[in-house]
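**Student:** just the structure for this:
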Amino acid sequence: MKKLIVIALLVLMSGVSHAASSVLVWPIFQVIEADQHGSALWLENRGGQPVRLQIRILAWQQQDFRDRYADQREVVASPPFATIPPQQRQLVRLIRTGAPPQEGEQAYRIILDEIPDANVPVAKNSAGLRLQMRYVLPLFLDGQGVWTQTRNDVRRDPTTVSQPQLHWQWVTQQGKTVLRIRNTGKVHARLSQVFWGREPDASKATFTLAKGFLGYVLAGQSMQFPLPPGKSVPIEGTLYARLTDNGPAVALSP
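**Tutor:** Down below sits the predicted model:
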């Protein structure tokens, strides 16, 4: 089953949020492998008014423990603009313009921005504020021999899946404690359900840093995540995290 996310486009009027329209987007995890030239992104307008969107793709790196984005030419969205009528779908093709990465993967962000309709009048008693939709999706270009997702057209040995290599440490900066995670592998890590315990069972955790999604650590990069206020650094147990939504929790090495 395709994984879907509903994106609500809201208009703020008189302190009350009203759903102006909603857009369904799938698949939300985009990958273009070395033998593929592109990928498909579907947008569906579930609302009652046309929705106009701009689709951009930015290079994604992590520097100084922050996400950094930049213009690039390695992959493009076609079309870069789309007006989707009510109850209709729009196919956006994500096209690799050059050769695949020589090794590992390259990371990008797909940015979907709503373009407001200047012809739609602001309702009376409105503060005149409009909340524009912006949604950000990950996109990865895989090099030869790299794979992170299953494909219906390719038979694969699950033991050969590309994995991140993660190492962690506690770091104190300006009186604040953060968890620093370094990824020395060739592919990204998507961290969720991060906890300490004696076994990989979140229900038996001795300390939980994140019950849901925590963040990405790109290949060859490091990121930091703050210790929640009022929490002390766990002194025992193993650090576990899920690297995929449906996968088991795995142990991370110090």
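
**Student:** hey, let's count contacts and neighbours off CA atoms from now on
**Tutor:** Will do.

**Student:** what's the distance between the residue lying closest to residue 183 once chain neighbours are set aside and residue 19?
**Tutor:** Counting by C-alpha to C-alpha, 6 or more residues apart in numbering, residue 183 lies nearest to residue 166, which is 4.6 Å off, once chain neighbours are set aside. Plainly put, residue 166 is 41 Å away from residue 19 if you go by C-alpha to C-alpha, to the nearest Å.

**Student:** neighbours of the closest residue in space to residue 134 that isn't next to it in sequence, how many?
**Tutor:** Leaving aside its chain neighbours, residue 134 sits nearest to residue 113 (4.6 Å; criterion: C-alpha to C-alpha, 6+ apart). Using other C-alpha atoms under 10 Å, residue 113 has 17 other residues around it.

**Student:** follow-up on the earlier one: got a list of what the residue nearest to residue 183 touches?
**Tutor:** Counting by C-alpha atoms under 8 Å, 6 or more residues apart in numbering, residue 166 makes contact with 181-185, 252-253.

**Student:** could you rerun that using 6 Å?
**Tutor:** By C-alpha atoms under 6 Å, 6 or more residues apart in numbering, the contact set of residue 166 is 182-183, 252.

**Student:** among the residues you listed, which are in helices?
**Tutor:** In helices, judged by DSSP state H, none of these are found.

**Student:** any chance of those residues in CSV, plus distance to residue 241 and neighbour count?
**Tutor:** Putting the contacts of residue 166 into CSV (distance: C-alpha to C-alpha, whole Å; neighbours: other C-alpha atoms under 10 Å) gives the following:
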residue, distance to residue 241, neighbour count
182, 14, 22
183, 14, 21
252, 7, 15
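
**Student:** which strand or helix spans the residue nearest to residue 130 when sequence neighbours are not counted?
**Tutor:** Leaving aside its chain neighbours, residue 130 sits nearest to residue 11 (5.0 Å; criterion: C-alpha to C-alpha, 6+ apart). Using DSSP states H and E, residue 11 maps to strand 5-13.

**Student:** to compare with the earlier structure, here is another sequence to fold:
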Amino acid sequence: MTRRLRYSLITAFWLVCGMAAASGLQVSPITLTLPPTQNADGLWLSNTGDNVVSAQIRVYRWTQEGFEDKLTPSRGLLVSPPMLQLPAEGRQLIRAIRAGAPPNGAGAVQEAYRIIIDELPVDTQGKKGLQFVLRYSVPIFVQPAGEPPIAPQLRWAVRDEAGTAFLEVANSGGSHAQLADLSFTDTAGRRTAVHAGLLGYVLPGAKMRWALKPAAATFTAGGSWEAMINGNTAQQNIQTADSPR
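**Tutor:** Next comes the predicted model:
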């Protein structure tokens, strides 16, 4: 069974049960990369609140198809422990362990996983109200054996669908691309801020698309994008088209 992934790192759920309470669950770091010579790494979960926090940790293989993120339960990466309780001010190391060999062979590319950490609601003994619980979605990337994978190779295009602009980005490289802080500059030098913060990821061999707030007419032919790609500022040329390919 596959699951669609939304690109907020933290998803909050309001549950009817108890007084409104803010969780103290924290996760660090927010992403991991396993080189081929390393079969495990760790995440730290900490509880900065005043109450015991219970959490469930699961692993999903992360792929992209039809402009969608898909999560499939996987044993390619294991986590230990899969369930835990953290006392107030407590910390726990979560180990992420590669179960098999890294990707290998001609054309091998980076594999992507997501570790989903769900805070579990506590028993409030019938008290009415709201409880705030968290979900963390942590990207884990497994590097292939041999030579380092080819860096992201991105092709950008803007599609005009009834006046709404859609940005499509295809990645023919061997590594993921994390896109953030997008702006567009037309041939006259006019700069438009398009998206602040994280837009999303494009995995190796995948193509993703996002609806943009500025009107499609903003993105004229010959313009260029500026974006943070894997934490580095880069410029990209674009194509324009009337409809998606």
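
**Student:** which of the contacts of residue 166 of structure 1 does structure 2 keep?
**Tutor:** With the contact criterion set to both residues aligned by TM-score structural alignment, their matches' C-alpha atoms under 6 Å, these that also touch in structure 2 are 182-183.

**Student:** which one of the contacts of residue 166 of structure 1 is nearest residue 53 of structure 1?
**Tutor:** Set against residue 53 of structure 1, the nearest of those by C-alpha to C-alpha is residue 183 (34.2 Å).

**Student:** which residues in the stretch 151-254 of structure 1 form strands?
**Tutor:** 166-173, 176-183, 189-197, 207-217, 222-226, 238-242, 249-251 (DSSP state E, counting those that start in this stretch).

**Student:** looking at these, which is nearest to residue 46 of structure 1?
**Tutor:** Nearest of these (C-alpha to C-alpha): strand 207-217, 26.2 Å.

**Student:** over in structure 2, find the residue span that closest one aligns onto.
**Tutor:** Taking TM-score structural alignment as the measure, structure 2 aligns residues 192-202 with strand 207-217 of structure 1.

**Student:** buried stuff in the matching stretch?
**Tutor:** 194-195, 199-202 (16 or more other C-alpha atoms under 10 Å).

**Student:** which of those residues lies closest to residue 60 of structure 2?
**Tutor:** Looking across those and measuring by C-alpha to C-alpha, the closest to residue 60 of structure 2 is residue 201, at 16.0 Å.

**Student:** for residue 86 of structure 2, give me its contacts.
**Tutor:** 52-53.

**Student:** could you check how far it is from residue 53 of structure 2?
**Tutor:** For residue 86 of structure 2 relative to residue 53 of structure 2 (C-alpha to C-alpha), the value is 5 Å.

**Student:** same thing with residue 210 of structure 2?
**Tutor:** Taking C-alpha to C-alpha, one finds residue 210 of structure 2 at 35 Å from residue 53 of structure 2.

**Student:** returning to that earlier point: redo the buried residues of stretch 192-202 of structure 2 as a markdown table? Include distance to residue 45 of structure 2.
**Tutor:** As requested, the buried residues of stretch 192-202 of structure 2 are arranged in a markdown table below (distance: C-alpha to C-alpha, whole Å):
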| residue | distance to residue 45 of structure 2 |
| --- | --- |
| 194 | 34 |
| 195 | 30 |
| 199 | 25 |
| 200 | 24 |
| 201 | 24 |
| 202 | 27 |
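
**Student:** neighbours of the residue nearest to residue 130 of structure 1, how many?
**Tutor:** 21.

**Student:** I'd say it and residue 133 touch.
**Tutor:** No. With contacts counted by C-alpha atoms under 6 Å, residue 11 of structure 1 stays clear of residue 133, the gap being 9.8 Å.

**Student:** tell me which helix or strand the residue nearest to residue 134 of structure 1 sits in.
**Tutor:** Short version: residue 113 of structure 1 belongs to strand 105-114, going by DSSP H and E.

**Student:** average offset of that strand relative to structure 2?
**Tutor:** Strand 105-114 of structure 1 differs from its equivalent in structure 2 by a mean of 0.6 Å after superposition (mean C-alpha distance after the TM-score superposition for structure 1).

**Student:** structure 2: matching residues for the top strand by length along structure 1?
**Tutor:** Longest strand of structure 1, by residue count under DSSP state E: strand 51-63. Aligned using TM-score structural alignment, strand 51-63 of structure 1 spans residues 53-65 in structure 2.

**Student:** got it, and stretch 76-86 of structure 1?
**Tutor:** Under the criterion TM-score structural alignment, stretch 76-86 of structure 1 matches residues 78-88.
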